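In: no FASTA, just this:
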């Protein structure tokens, strides 16, 4: 057995598996489709195929977010590491491929443990296995779960000086205002009095630049969005016709957010758990938000959650930012 296979086996042994079950997905889908306008939860984008497609999105030329945040991390790591301090237990929500995590862990002084919390079992196992080879002395405590729900994190064997919540990629922007506030409050509770959170935020800028990132010419984002329907068909037995829906993403400047829809291309009826849902031709079904921030709007959101911005780093163009939060 090679080193990679051994690392994957160790990751499986350490995994805390709390991933959503089919009944949970069905209930969420039924609740969303019963609303007006209809919605589906974006947290279910990330099955194995969705995670693969998202990684492909990050390599598209229009998608500035990942490469800008990676460059920002690389440029500011010494300052970030100093602000965080030694002996950290790093807890990451939505760990994905772990590329940004690798940079952070490499710069920190004597971190004691890493806990990725990821809804995709495949993604969390692969990322943990890869990182365990690069950081053999770091305790890996992976959790497969929906991080928007309450959960108990595994404790590290060695005591940590502080808990650091790592939430890159502007994933916070994918929540409604109420959802983002609830998530930050939950992070505050998890980090404790002496903890902190390093959060990536996409900043308000030219709407054309933002819209292009969510409507790439190669159609990878469209395939990613439609994969949500494929997952529901496979896992809960719905009968969405993927050819009958079209991806659309628009930046609504007054609400500082991208709004992503799957638009019905004809009059049709979709069944979920035996319940029919009628769609009119041209009817949009909301599947994702992606909020953008100003310094003022983000600081205000953090304050509502009982947090304060203690450090901030932006790229040279002010396209993307990293903010360190601590309990107020």
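Out: It's in. In this text the structure is predicted, and so the values were computed from the model without any measurement.

In: only C-alpha atoms from now on, for both contacts and neighbour counts.
Out: Noted.

In: helix or strand right after the host helix or strand of residue 208?
Out: Counting by DSSP states H and E, the element that carries residue 208 is helix 207-213. In the C-terminal direction, the helix or strand that comes right after helix 207-213 (DSSP H and E) is helix 220-236.

In: going by neighbour count, list what's buried in that next one.
Out: 220-233, 236 (16 or more other C-alpha atoms under 10 Å).

In: doesn't residue 109 make contact with residue 161?
Out: No - when contacts are counted by C-alpha atoms under 8 Å, residue 161 is not listed as touching residue 109 (11.1 Å).

In: overlap in contacts of the two?
Out: Shared contacts of residue 161 and residue 109 (C-alpha atoms under 8 Å, 6 or more residues apart in numbering): 86-87.

In: take this one as well and set it beside the first:
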């Protein structure tokens, strides 16, 4: 039984009905997320891209020559292009992503733009132990984890994940994007866009389960619901049942009723200081950070 099936059974049977947001990302989910990144309400992508463009030379200097650049949750490979354009004789680029077809298609496009670059894709769940290509003989391993995806982990999981990266990048460094605590109204708008793309993205988790696992359910019987909890500094996303909803997975039947929800994502927000404290606890040494003028978003350089 696949880990997706195991995790979905556990979510539907458990008291909290919580499942990892990594299951949003089949090919359709990846496409929907790319659309989210273009929305006027969704500030993280354009803010982070502006920071990457502005400081690309600094990042290239910190990477040094002959580096192996590893992008976790690589997706469409948009942001990493800004690093590769300025990198000095990179040894290789290793994109790691759970959505194989989407990743390989993105790698083909990148290879056409950089015909001499060694691209070594790894189709894997980057949150779990995975095998990477050999480290470069003369350069460093540089991890790249943009998009504030670290916010999808609860604090304990984030610490464990950063420790995994610290070990994997030993002797190298990590460039990571982190969304900052801000006005809840701006956060609410970012996760409840007027075009309903985020709602379709959220509901795609059920459609992904239908396609991949044969889940029997009616996605139209659920509503997208997202809100900011200021006490926990996080956005929560849920799927709320409209009336009693019956789901069947691999011969097992489940029921969700009004007052319950399928909790599909958290997105934690940090201050610069609270994230640096987390990074230190994981064994990294914060070396530098960059924020936009509004202090909506931050990039951190962490030495491993």
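Out: Cool, the structure landed. Values in this document were obtained by computation on a predicted structure and should not be read as measured data.

In: any idea what the TM-score comes out to?
Out: Aligned and superposed, the two chains score 0.97 in TM-score terms (TM-score structural alignment, normalised by the length of structure 2); 304 aligned residues with a C-alpha RMSD of 1.2 Å.

In: ok, of the buried residues of helix 220-236 of structure 1, which one's closest to residue 65 of structure 1?
Out: Nearest to residue 65 of structure 1 among the buried residues of helix 220-236 of structure 1 is residue 221, at 13.6 Å by C-alpha to C-alpha.

In: per the alignment, the closest one corresponds to what in structure 2?
Out: In structure 2, residue 221 of structure 1 lines up with residue 198, judged by TM-score structural alignment.

In: tell me the contacts of residue 297 of structure 2?
Out: Counting by C-alpha under 8 Å, 6+ apart, residue 297 of structure 2 makes contact with 44, 47-48, 177-180, 291.

In: now these in TSV, with secondary structure and distance to residue 81 of structure 2?
Out: Formatted as TSV, those follow (DSSP: H, G, I helix; E, B strand; the rest coil; distance: C-alpha to C-alpha, whole Å):
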residue	secondary structure	distance to residue 81 of structure 2
44	helix	17
47	helix	16
48	helix	13
177	strand	15
178	strand	19
179	strand	21
180	strand	24
291	strand	20
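
In: neighbour-wise, which one of the residues you listed leads?
Out: residue 179 (28 neighbours; other C-alpha atoms under 10 Å).

In: can I assume it is in contact with residue 298?
Out: Yes - counting by C-alpha under 8 Å, residue 179 of structure 2 touches residue 298, with 6.2 Å between them.

In: which residue lines up with residue 231 of structure 2 in structure 1?
Out: Aligned partner of residue 231 of structure 2 by TM-score structural alignment: residue 254.

In: surely its match is in a helix?
Out: Yes - counting by DSSP: H, G, I helix; E, B strand; the rest coil, residue 254 of structure 1 is part of a helix.

In: just give the number of residues close to it.
Out: Residue 254 of structure 1 has 6 nearby residues by other C-alpha under 10 Å.

In: what distance do you get for it to residue 293 of structure 1?
Out: 12 Å (C-alpha to C-alpha, to the nearest Å).

In: got it, and residue 186 of structure 1?
Out: 20 Å.

In: which residues of structure 2 fall in helices?
Out: Taking DSSP state H, the helices of structure 2 run over residues 3-13, 27-37, 43-63, 80-84, 100-113, 155-168, 184-191, 197-213, 272-281.

In: that older thread, ok, the buried residues of helix 220-236 of structure 1 vs residue 142 of structure 1, which is closest?
Out: residue 231 (23.4 Å).

In: now the strands: where do they sit in the stretch 201-304 of structure 2?
Out: All strands of the stretch 201-304 of structure 2, identified by DSSP state E, counting those that start in this stretch, fall at 222-229, 234-241, 245-249, 252-256, 262-268, 285-291, 297-303.

In: which among those is found nearest to residue 26 of structure 2?
Out: strand 262-268 (14.8 Å).

In: mean shift of that closest one relative to structure 1?
Out: Once fitted to structure 1, strand 262-268 of structure 2 is off its aligned match by 0.7 Å on average (mean C-alpha distance after the TM-score superposition for structure 1).

In: quick check: the aligned residue in structure 1 for residue 79 of structure 2 vs residue 69 of structure 1, distance?
Out: Under the alignment (TM-score structural alignment), residue 79 of structure 2 pairs with residue 100 in structure 1. From residue 100 of structure 1 across to residue 69 of structure 1, the span is 8 Å (C-alpha to C-alpha).

In: can you name the residues that contact the residue nearest the centre of structure 2?
Out: Taking C-alpha atoms, centre = their mean, the centroid of structure 2 lies closest to residue 149, which sits 3.5 Å from it. Contact analysis of residue 149 of structure 2 by C-alpha under 8 Å, 6+ apart lists 177-178, 267.

In: counterpart of residue 117 of structure 1 over in structure 2?
Out: Under the alignment (TM-score structural alignment), residue 117 of structure 1 pairs with residue 96 of structure 2.

In: for residue 241 of structure 1, same thing?
Out: Looks like residue 241 of structure 1 aligns to residue 218 there (TM-score structural alignment).

In: now do the contacts for that match.
Out: Applying C-alpha under 8 Å, 6+ apart to residue 218 of structure 2 gives the contacts 245, 247.

In: that one and residue 146 of structure 2, how far apart?
Out: 34 Å.

In: and what of residue 72 of structure 2?
Out: As judged by C-alpha to C-alpha, residue 72 of structure 2 and residue 146 of structure 2 stand 8 Å apart.

In: more neighbours, those two?
Out: More crowded of residue 72 of structure 2 and residue 146, by other C-alpha under 10 Å: residue 146, with 26 against 23.

In: for the more buried one, which non-adjacent residue is spatially closest?
Out: Of all residues not flanking residue 146 of structure 2 in the chain, residue 177 sits nearest, at 4.5 Å (C-alpha to C-alpha, 6 or more residues apart in numbering).
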